[in-house]
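Colleague: Attaching a predicted model along with its sequence, questions to come.
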Amino acid sequence: MIFLGRPHPAHAGYANAKLAMLAMLEAYEESYGLKWAYIVSGNLFGPRDKFDVEFGNVVPSLIRKFCDAKKSGGKVQVWGDGSAQRDFIYVKDAARASVGVMTDIDGAVNMGSGQVYRIRDVVDTLGELTGMSGRIEWDASKPNGQAYRAYDLSKIHDIGLRPVYSLHDGLKETWDWYCAQND
């Protein structure tokens, strides 16, 4: 669905760069017969991400907020009401899928977990993992972001690729890694 309308304003620069790259690959295929694969990914997360509360993606930003609040004894401030929905894919599943795409798929392909979670589900899971369920404050005056984002994963499923990690397991590994780096 990459060409269905303008990108969400929060991601316009990044999204337009991806569109330009896809157009270039299609032109190279037409002009030179180049074989290519192009992955359109769900929300990736995992160790070594950009854990920046201002400019990072959802999961690493939340992990940083939970860690900071745990250290300070404060509360975790979360924007929106948690209703926005995303397909989150753990980085180890994404790496396996990428290898499969490189060897078995030509053209554009979506990559994700195949599960759509509310931001609230991610926050609740992190609250459970960190023991901070009672220290979460939602700020519904702040934006939720794009309401819904999911992907047709039929191409990737056709070559037998399915995620191994649950959201819980991926969040736990990421949390444990981040805490080990920031003790």
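Modeller: Noted; the coordinates are in hand. Note that this is a predicted model, so its numbers are computed, not measured. Numbering: from 1, shown residues only.
Colleague: For the rest of this, base every contact and every neighbour count on C-alpha atoms.
Modeller: Will do.
Colleague: can you give me how far the longest helix seen in the chain is from the chain middle?
Modeller: The longest helix of the chain (DSSP state H) is helix 12-32. The chain centroid and the centroid of helix 12-32 are separated by 21 Å under CA atoms, centre = their mean, to the nearest Å.
Colleague: Give me the contacts around that helix.
Modeller: 2-3, 6-7, 34-36, 38, 108 (CA atoms under 8 Å, 6 or more residues apart in numbering).
Colleague: can you check stretch 95-115 too?
Modeller: Contacting residues not belonging to stretch 95-115 are listed as 22, 35-43, 87-90, 94, 150-153, 155-156, 159, 161-163 [CA under 8 Å, 6+ apart].
Colleague: Surely D49 and P60 touch.
Modeller: Yes. Contact between D49 and P60 holds when scored by CA atoms under 8 Å: they sit 6.5 Å apart.
Colleague: before we move on, the earlier item: top of the contacts of helix 12-32 by neighbour count?
Modeller: Y38 (19 neighbours; other CA atoms under 10 Å).
Colleague: And that one, how far from W175?
Modeller: Y38 sits 29 Å away from W175, going by CA to CA, to the nearest Å.
Colleague: In helices, which of the contacts of stretch 95-115 appear?
Modeller: 22, 94, 155-156.
Colleague: Spatially, which two of these are the most separated?
Modeller: Largest separation among the ones in helices among the contacts of stretch 95-115 by CA to CA: L22 and A94, giving 19.4 Å.
Colleague: here comes the other one, which I'd like you to weigh against the first:
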Amino acid sequence: MASKEGMVVVVTGGSGLVGQAIQSVIKETNPPNEKWIFLSSKDADLKNAEETRALFQKLKPTHVIHLAAMVGGLYRNMKYNCDFLRFNLQINDNVLESCKEMKVKKVVSCLSTCIFPDKTTYPIDETMVHNGPPHHSNYGYSMAKRMIDVMNRVYHEQYGCNFTSVIPTNVYGPYDNFNLEDGHVLPGLINKVHESQKNGTTLCVWGSGKPRRQFIYSRDLAKLMIWALREYPEITPIILSVGEEEEVSIKEAADLVIEAFDFKGEVIYDTSKSDGQFKKTASNTKLRKYLPDFKFTPIRQGIKETVEWFVQNQDIARK
């Protein structure tokens, strides 16, 4: 268990979806003897080694949650696969090397279920990360994220660094990126339904609606990441996810968004658009071994709260 005396926790990517959720949980719990610093892209260009090193030397963190990444939805990933690989490799290398140099006691990095092999058996678990190539649609991003696991292992072997990682399933919640082309599926749907309702137009959902996903509410993920920083003892990654039985189709997710808005218009599915990976069902057996009683927010409630936030925060929502 991490000593909580005089912890200085730096969160990279602290202004994004997960960073904002962690901020909210920390504000509510106000843990003693902990100073939390949430960084945004304004603080430094983490693709630049000198800027990253200077920032870490100034802040002197004892612990780091590493969320910063170049991210995007399916269509942006397909268009910029090379950029996603290069920029994320640069960010991860600079952050972890700075943490090693500053003798940071523990780092928790955030991966993604897209790192798992495209051709695999289900449910996927933590032992299967490197068993084959990821899906071609986000190959660059997936390989850059996969390399964090490799880096954690070699930094531990060579330097004794306590670097680990978590693998959340599809995250959603307030402060998400609701952009229709760059955002992920749920925030994109929320923006689309809002626009269709406002303009009285047909709602067009991209793809068939058949692919299946496990969604985790950002507040739940925040609580689990704080737990991982304080308690999780392994270097190998841990999947943070609702159970397999909580998996829903994109159509079921769209229906919950439609219900939250009380949208009464016409809905069509554009099957000329790519579906991406059909499923990525993940096992949370390892998480349940550590936290058998953790309660996840039901997806209907999480979507309702996210929709309410989006409607009330049009001035700051990323669209």
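Modeller: Arrived safely, thanks for sending. Keep in mind that what you see is a predicted model, and the values were worked out from it rather than measured.
Colleague: Not including adjacent chain positions, what is the nearest residue to the most centrally placed residue in structure 1?
Modeller: Residue closest to the average C-alpha location in structure 1 (CA atoms, centre = their mean): N43, at 1.3 Å. For N43 of structure 1, ignoring the flanking residues on the chain, the nearest one in space by CA to CA, 6 or more residues apart in numbering is F88 at 4.6 Å.
Colleague: so the one you found touches N57, yeah?
Modeller: No. Here F88 of structure 1 does not reach N57: they are 10.8 Å apart, not a contact under CA under 8 Å.
Colleague: For these two, work out which one has more neighbours and name it.
Modeller: F88 (28 against 16).
Colleague: so what corresponds to the more buried one in structure 2?
Modeller: Residue pairing (TM-score structural alignment): F88 of structure 1 is matched to F215 of structure 2.
Colleague: I'd like the distance between that match and I91 of structure 2.
Modeller: 26 Å.
Colleague: swap in Y155 of structure 2?
Modeller: 16 Å.
Colleague: go on, F294 of structure 2?
Modeller: F294 of structure 2 is 32 Å from I91 of structure 2, by CA to CA.
Colleague: out of those two, which sits in the busier spot?
Modeller: Neighbours were counted for F294 of structure 2 and for I91 using other CA under 10 Å; I91 has more, 21 against 13.
Colleague: Wait, a strand at G74 of structure 1?
Modeller: No. Counting by DSSP: H, G, I helix; E, B strand; the rest coil, G74 of structure 1 is not found in a strand; it is coil.
Colleague: wait, what's in contact with it?
Modeller: Contacts of G74 of structure 1 by CA under 8 Å, 6+ apart are R135.
Colleague: and R300 of structure 2, what pairs with it in structure 1?
Modeller: R300 of structure 2 maps onto H168 in structure 1, by TM-score structural alignment.
Colleague: Can you spell out the matching residue range in structure 2 for the longest helix of structure 1?
Modeller: Counting by TM-score structural alignment, helix 12-32 of structure 1 pairs with residues 139-159 of structure 2.
Colleague: compared with structure 1, how much does the matching stretch deviate?
Modeller: Superposing on structure 1 and averaging over aligned pairs (mean CA distance after the TM-score superposition for structure 1), stretch 139-159 of structure 2 comes out at 1.0 Å.
Colleague: Between D49 and P60 of structure 1, point out the one with more neighbours.
Modeller: P60 (25 against 16).
Colleague: can I assume the more buried one is in contact with L44?
Modeller: No. Counting by CA under 8 Å, P60 of structure 1 sits too far from L44 to count as a contact (9.5 Å).
Colleague: Please identify the helix or strand for the counterpart of A69 of structure 1 in structure 2.
Modeller: Per TM-score structural alignment, the equivalent position to A69 of structure 1 in structure 2 is S196. For S196 of structure 2, the element it lies in under DSSP states H and E is helix 185-199.
Colleague: Show me what that helix is packed up against.
Modeller: strand 203-206, helix 250-261 (3 or more CA pairs under 8 Å, 6 or more residues apart in numbering; DSSP states H and E).
Colleague: mind listing the helices for the stretch 1-150 of structure 2?
Modeller: 17-29, 49-59, 74-79, 81-101, 139-159 (DSSP state H, counting those that start in this stretch).
Colleague: Which of those sits closest to F261 of structure 2?
Modeller: Closest among these, once you apply CA to CA, is helix 17-29, at 21.2 Å.
Colleague: which residues touch the nearest residue to V164 of structure 1 once chain neighbours are set aside?
Modeller: In space, and not counting its chain neighbours, V164 of structure 1 is closest to D93: 6.4 Å by CA to CA, 6+ apart. Contact partners of D93 of structure 1, counting by CA under 8 Å, 6+ apart, are 162-165.
Colleague: Which single one of the residues you listed is nearest to L129 of structure 1?
Modeller: Y165 (15.6 Å).
Colleague: and the closest one, how many neighbours does it have?
Modeller: 16.
Colleague: now it: how far from G46 of structure 1?
Modeller: From Y165 of structure 1 over to G46 of structure 1 (counting by CA to CA), the distance is 11 Å.
Colleague: what is in contact with these two at once?
Modeller: Y90.
Colleague: neighbours around the closest residue to L161 of structure 1 other than its chain neighbours, how many?
Modeller: Counting by CA to CA, 6+ apart, L161 of structure 1 lies nearest to A97, which is 6.3 Å off, once chain neighbours are set aside. A97 of structure 1: 21 surrounding residues under other CA under 10 Å.
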